[in-house]
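> After the sequence you'll find the predicted model.
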Amino acid sequence: MPHTGHHLRAVFRRPDFRRLLSARLTFQGADGVFQAGLTGTILFNPDRQTSAMAIALGFAVLLLPYSLIGPFAGVLLDRWSRRNVLIIANIVRAAVVPAVAAMIWVGIAAEAFLPLVLIVVGGTRLVSAAVSAALPHVVDEKELVTANSFISTAGGLAYAVGIAAAMGLRPLFGASDHGYAIIALMSVLGYVGTALVIRKFTPNELGPDDVPDSGGVSVARLAWHELRTGAQHLAARKNAAGALLVVVGMRVFFGAALIAVVLLYRNYFTADGFFRTHETGLGQIMFASAAGNLIAAGITPAATRLFGTRQWLGMLLPLAAAAQLGLGILFTMPGLIAASFLVAIASQGARLVAETTLQTECADEYRGRVFSVFDTLFNACLVLGLVAGAAFLPETGKSYAALIVISVGYGLLAAGYLWLSRGSTLPVMPAKPKTEPAQALTQLR
């Protein structure tokens, strides 16, 4: 941990890192506020009734279209000024949110405003990929692990704070269409604020460094060609690709567990003292997960340097399996909160390793498309888990069989990864910089 503290102090000496961090915190806080308003409208508004499959399909509408266009956006991140992308994307989101809020206010069905919500939520994936691709431009390579761990975890905490702030405002505005519309509208301040912070960077300060000539080829053809070369670039780094597949596999099981938790807090649990149901109870789950993310950020850099990527992942996956089965099977609110905390440590630890590996192993001209492909798989696998859970779970969300399947799934992922990566000894998060970063063949998120 002393090494981590030293690296963190070095990172914070960079004003450009502090500026990029401020932008990340601002837009993720705004995302929390907006999505709290949206979630309250769809899940817990007494004027609206939503089935489990409708919830899962809502996620699909929001995430899958971006999953299809995301890789093409990644090509643009490798060709357009990432600073300008961050500004324009947040201004567009700030312009769309009032329209969504107006439709919520007048009680229009969710299906009607989901296409607009797609722009806001899809914009989050785009700007997150842009920040990840830009991070190596604002920190030294030897500090990249610490910077990535901190900025990712701090962003998650900002998102949780945004949700908490929105929940705190709900008694003031009411749990109705009008109240949730006002809460969603307040996110505009964060998106505009992010654009103002990013404006302080020069147009090319966040990359990309080298932009090849397109030779008059259409964007669609160019995107398809460069995505293919980007996939080849990643596939050549087999340890990183394998770890990435583990992470997106984890998202399937996370999606199934997520829909179960929503149903349990909406239809099964009853409030008991400190432990609450509905939005407040889900907020407690989210804060437990945020705490787990924070712990993961603190221990992952040191753990990967001590054990190496393969061994660290081999510890995290069984942790997730044990938490799901040992604590989740109690089907109590304290048990689920504890399980969420431990699963968050495992998930965030794996995600941080993968993300850092992509940043260090992939050349700058490939980073944008690689991170967009990563987000595409991340989202698609989450939706797959949500739909599978909604199809097989009862309305209460309580299912011992589903819990066992999820736990066994984590175990199988661990066994498969350890078997396929046997013989690998290269750590992903070195304490000292490599002269040739492309030689470090491991990463995971």
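Done, it's in. For clarity, every value in this text was computed on a predicted model and none was experimentally measured.
> From now on I want contacts and neighbour counts done on CA atoms only, so please keep to that.
OK.
> My read is that residue 327 contacts residue 339, right?
Yes - look at residue 327 against residue 339 with C-alpha atoms under 8 Å: they come within range, at 5.6 Å.
> out of the two, which sits in the more crowded spot?
Set residue 327 next to residue 339 and count neighbours by other C-alpha atoms under 10 Å: residue 339 wins out with 26 against 18.
> Hmm, the more buried one is touching residue 331, no?
No - under the criterion of C-alpha under 8 Å, residue 339 is not in contact with residue 331, lying 10.5 Å apart.
> tally of neighbours for residue 110?
For residue 110, the count of nearby residues is 18 (other C-alpha under 10 Å).
> Kindly report the same for residue 102.
So residue 102, with other C-alpha under 10 Å, has 18 neighbours.
> Please apply the same query to residue 212.
Counted with other C-alpha under 10 Å, residues neighbouring residue 212 total 9.
> which one is it nearest to, not counting chain neighbours?
residue 79 (7.8 Å; C-alpha to C-alpha, 6 or more residues apart in numbering).
> Mind telling me what element the one you found is part of?
Using DSSP states H and E, residue 79 falls within no helix or strand.
> Helices of the stretch 101-250 of the chain, start to end?
Using DSSP state H, counting those that start in this stretch, the helices of the stretch 101-250 of the chain run over 110-134, 144-173, 177-185, 187-198, 219-235, 238-263.
> adding another structure so you can compare the two:
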Amino acid sequence: MDNNWKRKFTILWIGQFISLISSSAVNFAIIIWLSLKTESAEVLAFAAIAALLPQALIGPFAGVYIDRWDRKKTMIFADGFVALCTLFMSISFYFGYESLPLIYVMLGLRSVGSAFHMPAMQASIPLLAPQSELLRIAGINQIIQSVSGIAGPALGAFAIGMLSIGNVLLLDIIGAAFAIISLLFIYIPNSIPDEKTAASFRNIWNDMKTAFYEITRNKGLWYLFLYSIVGLFCIMPVAVLFPLLTINHFKGDKFEISIIEVIWGVGMLVGGGLLGIWKPTISKVIIINLMHILIGVTFAWSGWLSADQFVFFVILTAIGGISASLYNASFTTIIQEEIQHNMLGRVFSLYYSFSVLPSIIGLLFTGFIADFIGINYTFIILGLVIILIGICSFFTPALMNLSKKKNL
């Protein structure tokens, strides 16, 4: 293992930090634009689907190529593709063509780039750092994402108030440029593929089956994936509906939407900070199960609040952010520890596809249900289901024994 891994991560984190802030600002500006323009849960659900579906569909195939290609170049080209697509959309808006279909197309194209960038980044981390530091690195990654989640919405709210949506999109291009430049200054080793075979359809299909077998052969890991996928089926729709709950139930506006986004980011910052400076002694599986329950409680309780209890909604949102941060870091670390390095790209891509496709179905129906029964009741129902998932996880022996012999 390269002894200069800390220097590499510092350079990598600087580029990713700037890129994440700009992307967070653009994403939040789009959410505000859609929320205030339409006030429709269905429109927000369709926007989320447009941002998720391409990545879910091509993810398994992207994972195979990620494990075959140079991961550094893969991330550079993915960032560059996203920047070019965003530039095209910005130019279209500049000439006055602002429409929902164009927003959906933009989100879809950004999703294609993410299908290659995100798994390549996660698969590269174990090749850069000692295994004993993976959970701490995951915690620091959560800090970076959290700070971006705090500064991004503030920047996005300011930008959408001062600029047109077309000009706001340019922030994403600047962020992508910083991410690409930072990658040029570091060396990322590549794992050795199982076989140096041509990337024919048969070989790609076999690689995908191998990755699927890698997950299913470990019963505990399989249950971890299963519960996480079912959990995301409920979490994803709730996450998309946060702005509408703020507007419709708590009678908020841009300022209140920004507060909720920032507070969620503060919660994730606290959670990431805890893991960055402190190594918990309990099993990562227990942390994941407890965070499922805690996230469900915050969602259900948020839906139960009356319209004049916005302050309590803010507090619950902060607790939810902390829980999500601890959950994400623990889950990612378990995958990086349990899966062979030369298969991480495929496994992360498969997991994302398996989790997002059901979530898209949930988003599709939740948009209609929320418009019909009310957003607050949607929060209550889905929150209770997430609590049930966490409880069931504790009564699954194979999952509870996963990584039992490994200390955090």
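Now that the structure is in, tell me what you want to look at. Note that the structure is predicted; figures quoted are calculated from it, not measured.
> Of the helices of the stretch 101-250 of the first structure, which is nearest residue 93 of the first structure?
helix 110-134 (5.2 Å; C-alpha to C-alpha).
> how about the closest one: buried residues?
Residues 110, 113-114, 116-134 are the ones in helix 110-134 of the first structure that count as buried (16 or more other C-alpha atoms under 10 Å).
> Over to stretch 58-75 of the second structure?
Residues 58-68, 71-75 are the ones in stretch 58-75 of the second structure that count as buried (16+ other C-alpha under 10 Å).
> for stretch 245-263 of the second structure, same thing?
Neighbour-count burial for stretch 245-263 of the second structure, with 16+ other C-alpha under 10 Å as criterion, is recorded at 245-250, 252-254, 256-263.
> just checking, which of these belong to helices?
Residues of those located in helices (DSSP state H): 254, 256, 257, 258, 259, 260, 261, 262, 263.
> Identify the residue of the first structure aligned to the fourth one.
Residue 258 of the second structure maps onto residue 283 in the first structure, with residues paired by TM-score structural alignment.
> just residue 21 of the second structure next, same as before
In the first structure, the residue matched to residue 21 of the second structure (TM-score structural alignment) is residue 29.
> swap in residue 136 of the second structure?
Alignment note (TM-score structural alignment): residue 136 of the second structure maps to residue 146 of the first structure.
> So that match sits against residue 7, correct?
Yes - Residue 146 of the first structure is within contact range of residue 7, at 6.3 Å (criterion: C-alpha under 8 Å).
> Pick out whichever of these two has more residues nearby.
Using other C-alpha under 10 Å as the criterion, residue 146 of the first structure and residue 7 rank with residue 146 on top: 28 against 18.
> ok, so what distance separates that one from residue 38 of the first structure?
33 Å (C-alpha to C-alpha, to the nearest Å).
> Residue 256 of the first structure too?
21 Å.
> Looking at the two, which one has more neighbours?
residue 256 (27 against 23).
> Now do the same for residue 154 of the second structure: its match in the first structure.
Under the alignment (TM-score structural alignment), residue 154 of the second structure pairs with residue 164 of the first structure.
> Now do the helices in the stretch 301-445 of the first structure.
Counting by DSSP H, counting those that start in this stretch, one finds helices in the stretch 301-445 of the first structure at the ranges 309-326, 333-361, 364-392, 400-420.
> Measure the mean distance from the first one to the second structure post-superposition.
In this overlay with the second structure, the average offset of helix 309-326 of the first structure from its partner residues is 2.7 Å by mean C-alpha distance after the TM-score superposition for the first structure.
> Which other helices and strands does that helix contact?
Here helix 309-326 of the first structure touches helix 333-361, helix 400-420, going by 3 or more C-alpha pairs under 8 Å, 6 or more residues apart in numbering; DSSP states H and E.
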